[in-house]
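Colleague: Quick check, what structure comes out for this input:
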Amino acid sequence: MTKLRRTIVAPIAAAALFSAVTACGSDSDADTSSTSASTSTSTAGPSGAPNGFPGGAPGGGGLQTFTAVDLDTDGANASGANTTEVVAAATAFLATLDTSTAGKVSYDFADSESRQTWSNYPAQQVPRKGIALSELDGDAKPAAMALVKTMLSAQGYAQVQTIQQADDWLRANSASGTDSFGSDSDYYIAIYGKPSATGSFMVQFGGHHLARNYTYKGATVSITPDFTGTEPKSFTIGSTAVEPMKEKADTLFDVFDSLRDDQEAKAKLSGTIDDILMGPGVDSGKFPATQGVAVSDLSAEQRTLVLDAIAAWVNDASPGAAASLMKTYTAQLSQTHVAFANSDTVDGESTYLRIDGPRVWIELVNTRSRSTPNVHYHGVYRDKTDDYGSTNPSA
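Modeller: A predicted model of the protein is given here:
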């Protein structure tokens, strides 16, 4: 069937459309009186969560929950990590900080709850661990971003920059909540454990619509949980159009565009899914039951499209680690399923797309916005056996 594809609304002049702009719809529904993500009182779980979310709406202040777990376990980490380079960049960053500032950046590796503090919400609504880029003086901010750049591929770092640019767009075009947005004030960096070529440590970087959680163990690395999103989907800087999630969205929609009617019928989930299911605070290790159409039932060309979609997320990591993970996910492709809910059109209300394998889990959703007249993207990539470098976080 023919789907309404690639019809992203042209970049808008917000002032002409809205007299007041706030945070994106599902993001701004958070309890803004929350002072710490770790003090959530919600007890919602996988079987009785509000709005159909295991653990509550993703990242939402008073709805965010935590599971007390030991994250320092033997995860199925990717090989090929550029750990030596990351250690050098982390050490150089820490060397730019005075004692007081370094104390805000550095955490004990065993501090599991802090390591689990990430969200898609603005940092003003769900406070992050670490220090905001806006608080870094002199050489410290460039050194922090050099560390982030070293952790990622060129593709992954470019996406960090465009997501931050989207937050600057919100700041410039918002009549309210301007203090919540911005590429400096809304993004934080934290380091867990002492950066070492042999021991375990983690670098955490993120803010509104971004979470990078990279856990290193010698020459290996865990690169999940990983959240990427953007509000709006498309905007302009000068005369240049920017689409932070273009490759991730395009490759996923290519998969669902390719489905025959009988395949699409198998891929469609019953019920409504309003946002990502395995978002921040959902760390039980219990993923939804596998549903959808099996990749083994797709054509060779369609299977290639699925691999391209997976690679669009995995290739944000440094090349060696990404290659290691893609080898694993490729070997498991016949056991992987793809599914969608609500709609599978690019601008569909609550369009929800999923890739679900023995290890890989990817979700992309169009969620309602209050800052533009359109929907915008939330996306998450998780590894079922290696989030935070742990084999089984729920143990």
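Colleague: Going by C-alpha atoms from here, please, whenever you check contacts or count neighbours.
Modeller: Will do.
Colleague: Next, count neighbours for Lys104.
Modeller: 16 (other C-alpha atoms under 10 Å).
Colleague: Assumed it was part of a helix.
Modeller: Yes: applying DSSP: H, G, I helix; E, B strand; the rest coil, one finds Lys104 inside a helix.
Colleague: and it, how far is that from Tyr188?
Modeller: As judged by C-alpha to C-alpha, to the nearest Å, Lys104 and Tyr188 stand 11 Å apart.
Colleague: all strands for the stretch 1-150 of the chain, in order.
Modeller: With DSSP state E, counting those that start in this stretch, the ranges of strands along the stretch 1-150 of the chain come out as 106-107, 131-132.
Colleague: what's the last one in contact with?
Modeller: Outside strand 131-132, the residues that touch it by C-alpha atoms under 8 Å, 6 or more residues apart in numbering are 101, 104-105, 184-190.
Colleague: was I right about Ala144 contacting Thr96?
Modeller: No: at 9.3 Å, Ala144 does not count as touching Thr96 under the criterion of C-alpha atoms under 8 Å.
Colleague: Neighbour count: those two, which is higher?
Modeller: Taking other C-alpha under 10 Å, Ala144 and Thr96 do not tie; Ala144 has more neighbours (23 against 19).
Colleague: quick one: contacts for the residue nearest to that one when sequence neighbours are not counted?
Modeller: Among residues not flanking Ala144 along the chain, Phe93 sits closest, at 5.6 Å (C-alpha to C-alpha, 6 or more residues apart in numbering). By C-alpha under 8 Å, 6+ apart, the contact set of Phe93 is 140, 143-144, 147.
Colleague: shared neighbours of Lys104 and Tyr188, anything?
Modeller: Common contact partners of Lys104 and Tyr188 (C-alpha under 8 Å, 6+ apart): 130-131.
Colleague: one more to line up against the first:
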Amino acid sequence: MKRKNLSIFLLLFVGFSSLFEGCKSSDVDATSSTSTSTGTSTGTTTGSTTSNSSSITTALAVTATTTTCNSTGVAQIVCLAEAFKATLSSTQLAATQLTYSKTNAQKWSNLPAGMSARVGINLGSLSDTQLAAFRNLMVAVLTLGTTDEGYDEMIGNLVADDYLSSIGGGSTYGAGNYYISFLGTPSTSSLWAILFTGHHYTQPITFNAGAVTGVTPAFRGTEPQAAVTAANRTYQAFEQERVAFAAMLTGLSTTEQTTAKLSGSYSDLVLGPGQDGKFPATKSGLQVGTLSSDKQALVLKAIKLYVNDLDATTSAAILTKYTSELANTYISYSGTTAMSSQGDYVRVDGPSVWIEFSYQGGVIIKNTPHSHSVWRDHSGDYGGN
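Modeller: Sure, this is the predicted structure:
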């Protein structure tokens, strides 16, 4: 009898131990990782970080579309938006389909959604079918096939946030905390917008009368700045931009750098979230029109890394305008020209374009800088509404 009781006890012990281990695993975000980042407060882009992707980023990384929306342009985007909406329950749809208003359009931030509320429905609540429909929509509005730009940059940002969740950020971070909403009913004849927003990534696209009327304010950033490997892919979502700005600034002569240098220091963006319409009355820095053609090309290259995130038709129209205004655009910076140290800051300010890049202290990964950046348009934010 004692042996029988002992056997029962051992079976129960093993069972509860397995259950306990399973619970511990589920308490961790869907990503598991080991950090091998070698970054410091300067030169933080070397090394790599390993992270297994969450089920969300794994699903979204499959870029092949499965849709019957065979129209083109805005009509196709409307079709894809409606196809996504058709996968939602009535409760989900009520959270996603909202009225177009200033209050709703301004619901974006560089903070995680748990610290700054968003509108819409979060990716973590979507099924595989719903994620596929969301993917089809975003593939249509962002460029596809360029490493760490456009749609690939979006995925890299989500992967990085999964990593932050797994190393101590907790449930506040991660791909599941990014939100999609429609402000106004998708249409080829009226005003409406797509708003996709979460920590370190915001992309609005405003439409009116069947045309894209605005794609800003668009926020980009990433922590870690170093590469993140997930599902056999390596992402470094916002490194090209940092490198492009460094090339732009280090390519200037000593005299030009002196003219471009700002007098103050900048720990973050000037026109980040909540700072709509507060463009400086006077431009600062170095006028691009005074530069040689090769140096002007470096300025334009940096601008393109933002604009070319969008679909080819939309980006071409915006670049035509920004290129025509390039001579009257100004560049300025604070800190070092290498854009590799905490406190480094650069700005591009044109008649239309406004881009800021700030290299600032880490939040989850201490003593390791990461990037914040915002792209605005003097007259085109929120589609000019």
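Colleague: How close are the two chains, by TM-score?
Modeller: Overlay of the two chains. TM-score (TM-score structural alignment, normalised by the length of structure 2): 0.79; 318 aligned residues with a C-alpha RMSD of 2.0 Å.
Colleague: among the strands of the stretch 1-150 of structure 1, which is the most enclosed?
Modeller: Burial of these is given as mean neighbour count (mean count of other C-alpha atoms under 10 Å); strand 131-132 ranks first at a mean of 22.
Colleague: Please, where are all the strands along the stretch 251-385 of structure 2?
Modeller: Remark: strands assigned in the stretch 251-385 of structure 2 by DSSP E, counting those that start in this stretch are 286-287, 330-334, 345-349, 353-360, 370-377.
Colleague: In structure 1, what stretch matches the second one?
Modeller: Following TM-score structural alignment, the aligned partner range for strand 330-334 of structure 2 in structure 1 is 337-341.
Colleague: how close does that stretch sit to structure 2?
Modeller: Its aligned residues in structure 2 lie a mean 0.5 Å from stretch 337-341 of structure 1 after superposition (mean C-alpha distance after the TM-score superposition for structure 1).
Colleague: Can you tell me what sits against that stretch?
Modeller: The contact list for stretch 337-341 of structure 1, computed with C-alpha under 8 Å, 6+ apart, reads 267-273, 290-295, 351-357.
Colleague: roughly how far out does that stretch sit from the chain middle?
Modeller: 19 Å (C-alpha atoms, centre = their mean, to the nearest Å).
Colleague: and if you look at stretch 92-106 of structure 2?
Modeller: Its chain's C-alpha centre and that of stretch 92-106 of structure 2 lie 20 Å apart, by C-alpha atoms, centre = their mean.
Colleague: which one of the strands of the stretch 251-385 of structure 2 lies closest to Lys2 of structure 2?
Modeller: Evaluated over those, closeness to Lys2 of structure 2 peaks at strand 370-377, with 62.3 Å, by C-alpha to C-alpha.
Colleague: For the closest one, enumerate the helices and strands it packs against.
Modeller: Judged by 3 or more C-alpha pairs under 8 Å, 6 or more residues apart in numbering; DSSP states H and E, strand 370-377 of structure 2 is in contact with strand 218-222, strand 353-360.
Colleague: Please check which part of structure 1 it corresponds to in the alignment.
Modeller: Counting by TM-score structural alignment, strand 370-377 of structure 2 falls onto residues 376-383 of structure 1.
Colleague: Superposed on structure 2, what's the mean shift for that stretch?
Modeller: Following superposition, stretch 376-383 of structure 1 is found to deviate from structure 2 by 0.4 Å on average (mean C-alpha distance after the TM-score superposition for structure 1).
Colleague: any idea how far Ser181 of structure 2 is from Val159 of structure 2?
Modeller: 21 Å.
Colleague: who has more neighbours, those two?
Modeller: Val159 (31 against 25).
Colleague: For the counterpart of the more buried one in structure 1, give me its contacts.
Modeller: Using TM-score structural alignment, the partner of Val159 of structure 2 in structure 1 is Gln165. By C-alpha under 8 Å, 6+ apart, Gln165 of structure 1 lies in contact with 182-183.
Colleague: Kindly recompute the last result at 7 Å.
Modeller: By C-alpha atoms under 7 Å, 6 or more residues apart in numbering, the contact set of Gln165 of structure 1 is Ser183.
Colleague: Which secondary structure state does it sit in?
Modeller: helix.
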